[in-house]
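1. build me a structure from this.
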Amino acid sequence: MDLKTAVFNAARDGKLRLLQKLLENKDGHEVTKLMGDKTNGATPLLMASRYGHLDLVEYLLECCSAPVEVGGSVNFDGETIEGAPPLWAASAAGHLKVVQSLLGHGASVNSTTLTNSTPLRAACFDGNTALHDCAESGSLEIMRMLLQFGASMEQDGYGMTPLLSASVTGHTNIVDDLTTHQQTSPTERIDALELLGATFVDKKRDLLGALKYWKRAMDLRHLDSHCIVCKPEPKQLIMAYDYAREVTNGEELDGLISDPDEMRMQALLIRERILGPQHPDTSYYIRYRGAVYADSGNFERCINLWKYALDMQQSNLDR
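-> Prediction:
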């Protein structure tokens, strides 16, 4: 491995002592050249900033005279961002202390990527609103403050409201609060509770907790003994889900407690209906359930689920 690649890897991986050792006998001209060179399209400072290595960032700036504005290529969620300055990368990754350090060393808040995205825009990299961030982190008090001052519950790029985001991440305090909020419709309350139940099955592995939230949702569907918000009829039953269909009444729901495997299929059905096949969590938990079947020796169920997830992802790519 050549020196340039070794320096790049050390910066990316946060290995300060290794970096210091690599540079200890190099003259200033050589160090300056290494700081400006790019490996895989990025400088050492850009990589250290992207991954939040504060000690390395400060060492590169103060001891190696790393150029604070030189942009390069960084990857976020499978997407390559070209011409991203170190400040943009740190902002997009949410590394506040690195952002503060870069600003203290003269980084410009107006430096942009090749597509003219600013560091401020990078701080909101997923199009998430502040309410989404609160929902995903469980920050109930901040969320209440934002709502008090007029924040509205918008959808993100996947059509997710903050309430649904809280259901996916399993923050029950947020779900309990937002399901009583005036901005939340009855259908949104039901979807959130059913999705939270699916999260309890697959993420928290709490089947009794899942049943509790599914029962709350079922009660909302059947106020005054009438089906106020009925579940949609499935277009077709899915072989990978063992041809399961969603339960539609309290008696069927109560029967799930004796069939944990059926509960797991219910979670997959609910998640696909509410999130849709485009949301990455939908295919992720199908693959996850297949892996669980493989671990228990049920390879046929595993293969069926994995093939279904693969077809779903391929269909998304073809859109």
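2. C-alpha only now, for contacts and for neighbours.
-> Noted.
3. how about the strands of the stretch 201-319 of the chain, start to end?
-> Defined through DSSP state E, counting those that start in this stretch, the strands belonging to the stretch 201-319 of the chain form an empty list.
4. how far does the helix or strand containing residue 163 sit from its chain's centre?
-> Taking DSSP states H and E as the definition, residue 163 sits inside helix 162-169. Centroid separation for helix 162-169 versus its chain: 11 Å, with C-alpha atoms, centre = their mean, to the nearest Å.
5. which outside residues touch the helix or strand that it is followed by?
-> Going down the chain from helix 162-169, the next helix or strand is helix 172-178, by DSSP H and E. Surrounding helix 172-178, the residues in contact under the criterion C-alpha atoms under 8 Å, 6 or more residues apart in numbering are 135, 138-140, 163, 166-167, 184, 192-193, 196.
6. the structure of the following sequence is requested for comparison with the preceding one:
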Amino acid sequence: MNNPEIYLNRTYDESNKQKCTLLMIACLNEFEDIVQILLNYSGVDLEVLNDIQLEERDESLLMYENVTVLWAAVAIDNVNIVKLLIEHGAKINHTTKTNSTAFRCACSNGNMNIARYLNKNGANIHIAKIHNETNLILTVYNEDLKMVTYLVDELGCDVNESMDNGCSPLYFAVDRGSFELVQFLLNHGARNFRSNHDQMSPLLLAAEKRRIDLVDAISPQCSLLEKIEAHELLGSAFACGEHGSYNLEQSFEYFYRALELRFQHNLPKVLRLSTVEVFDNRQECQTIDELKKLQLNDNHMYIEALLVRERLLGSTNTKYRRSLQYHGAALADNAEHYRGIEFWLYELNLRRQYSLSIDMEDLRQWASMFSDMLRNSLSIPIVSWQTIITVVIEELEHHTKDFDYNLHTLLFLITIVSQMLSKSMISYDDRKLFYRHIHSIIQRQYVTQTYRSSLLHLSLSNHTSANDYFIDFICKYPSLHTVHLLIQCGADVNARDAVQNTPLHIFVSQSTIVDNTIIQYLFDAGSHADYVNALRETPIDIATNSNIKQFIRTKTKLSLKCLCARLIQKNSILCHGKIANSLINFVEKH
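-> As a prediction, the model looks like this:
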């Protein structure tokens, strides 16, 4: 064969977007004899970059890009192929797209034999993955004490080398909850310092996780102030239900210890200068007497915990903000919806103040909260609704990733208002305010990215659902009240989706119940019963109910303009250049 290296060194497109050389295919299938045969060709290139998929521990498949056959051989734990490749000159320190090496693969798999072999043959043990994720950090994360011991005791890896975000091996040992690893790293000089990631040190992280044993293990390496703050955070963690069953007795105990130490060593807390209404305008306790006054009041103890968390973790910390959300939800579950809303609004305003990302599920939870309130015949604070609507619109305007999900959330919020309006739960001035907001939303002409469905399309579809008990209890579609409100605020009743269906098409094609009120609303607002979709079907053509078909026929009064348009379309008369451009679009809809 002439130029066999052309075939040997090219990559072949495999299933699942894999790109592999013949040598890589043989390696992944562990055909050692074929690997040996291919290596005997002098022209074979061991450094060709491949894209391969490997099965993870959870049995999912993950794509790895720019990997060499040596990297793959280590990844599948085949020591014989690894040795063959090294003996034939494979580059041992090649890095993948994410800067992973063959040695890192061996560490990840916990394969001590391959790791030792690679090290003996010149592997650079200090090459870290992107973001400076060292091999030691990886093995700590995997809770592999044997490999950690090898890296530290035999290879001398630095126990304090951190990732770019400041997370150290000790931080990850605490995060994984391994007492053995924490003790090992401390015995080898690991230090307690805060990460840039969440401003938490390993000691604070242990306290946050309620791991008293880890707090006790790390504390001797820390300053007195760090120990005090660990006690305070432990106290706050025991008061917070999101960490498990709350224990206010232990919470009080650790707050008490911290205050004792502060008093003994003259280390007063540095408190914020102003108070916040959501925290009842309270400041943290500075004395044991102040703390004792809170002991028998669960709500006051929880407020104390939140104030402590805000001081120690910071207003932007995810764990602190989750505590605010959890407390708000707990209050709502206890039928204290208005108080719960205050905490949720405070948390949401922190995100907006510090330009933090807003999760689509968090916005959806607002619709769930409001729905639960309506279910219990409670009025929804207008300011709260306005705030959430504003935030949802901001997300729709600036982020496309979760666009359709957020657009559905917007629909649910509008439906909630339509229900309030129908029950006369709103004053005249507030009604005008709602109408103004919804008119503004309609003017933006939002449509889903998937099917180009408008809010009116969605409100008429029985496929529209939130898969949330409270929302689905209140927001049932098709929704007469929502349709009425959207039309009142200027929704286009003849808007087209991706397959040219109008809102009327959507409703009649899915409706099995004879409810002519919605159809009448659409007709009164100018809906055309003779508009066709992409399959040249009118609403009558696709109506699933004979009574609805008959109702549409009796209500359809075609204008001369519509009749002319249908005649042009029926006879395929070319009209471009013969009628005004403004009429061409009208004709094409018939």
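7. returning to that earlier point: can you add secondary structure and distance to residue 58 of the first structure and give the contacts of helix 172-178 of the first structure back as CSV?
-> Below are the contacts of helix 172-178 of the first structure laid out as CSV (DSSP: H, G, I helix; E, B strand; the rest coil; distance: C-alpha to C-alpha, whole Å):
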residue, secondary structure, distance to residue 58 of the first structure
135, helix, 33
138, coil, 32
139, coil, 31
140, helix, 34
163, helix, 39
166, helix, 36
167, helix, 39
184, coil, 46
192, helix, 44
193, helix, 46
196, helix, 42
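8. filter those residues down to the buried ones, PyMOL style.
-> Buried residues within the contacts of helix 172-178 of the first structure, as defined by 16 or more other C-alpha atoms under 10 Å, are selected in PyMOL through the command that follows:
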select buried, resi 135+138+140+163+166+167+192+193+196
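9. where do the helices sit along the stretch 51-200 of the first structure?
-> Along the stretch 51-200 of the first structure, the stretches classed as helices by DSSP state H, counting those that start in this stretch are 54-63, 86-93, 96-104, 119-123, 130-137, 140-148, 162-169, 172-178, 186-202.
10. now render those as TSV, adding distance to residue 251 of the first structure.
-> Listed next are the helices of the stretch 51-200 of the first structure as TSV, based on distance: least, C-alpha to C-alpha, whole Å:
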stretch	distance to residue 251 of the first structure
helix 54-63	56
helix 86-93	47
helix 96-104	51
helix 119-123	48
helix 130-137	32
helix 140-148	34
helix 162-169	24
helix 172-178	25
helix 186-202	16
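11. find the nearest non-adjacent residue to residue 132 of the first structure, please.
-> Setting aside the residues directly before and after it, residue 132 of the first structure is nearest to residue 162 in space (C-alpha to C-alpha, 6 or more residues apart in numbering), at 4.5 Å.
12. what sits against the equivalent of the one you found over in the second structure?
-> Taking TM-score structural alignment, residue 162 of the first structure has residue 202 as its aligned residue in the second structure. The neighbourhood of residue 202 of the second structure, defined by C-alpha under 8 Å, 6+ apart, consists of 170-171, 174, 192-194, 218.
13. same deal with residue 238 of the second structure?
-> 210, 246-248, 250-251 are the contacts of residue 238 of the second structure under C-alpha under 8 Å, 6+ apart.
14. which one (most neighbours) among those?
-> Neighbour counts for the contacts of residue 238 of the second structure (other C-alpha atoms under 10 Å) peak at residue 251, which has 25 neighbours.
15. that one against residue 239, yeah?
-> Yes. The pair residue 251 of the second structure and residue 239 passes the contact test of C-alpha atoms under 8 Å, sitting 5.6 Å apart.
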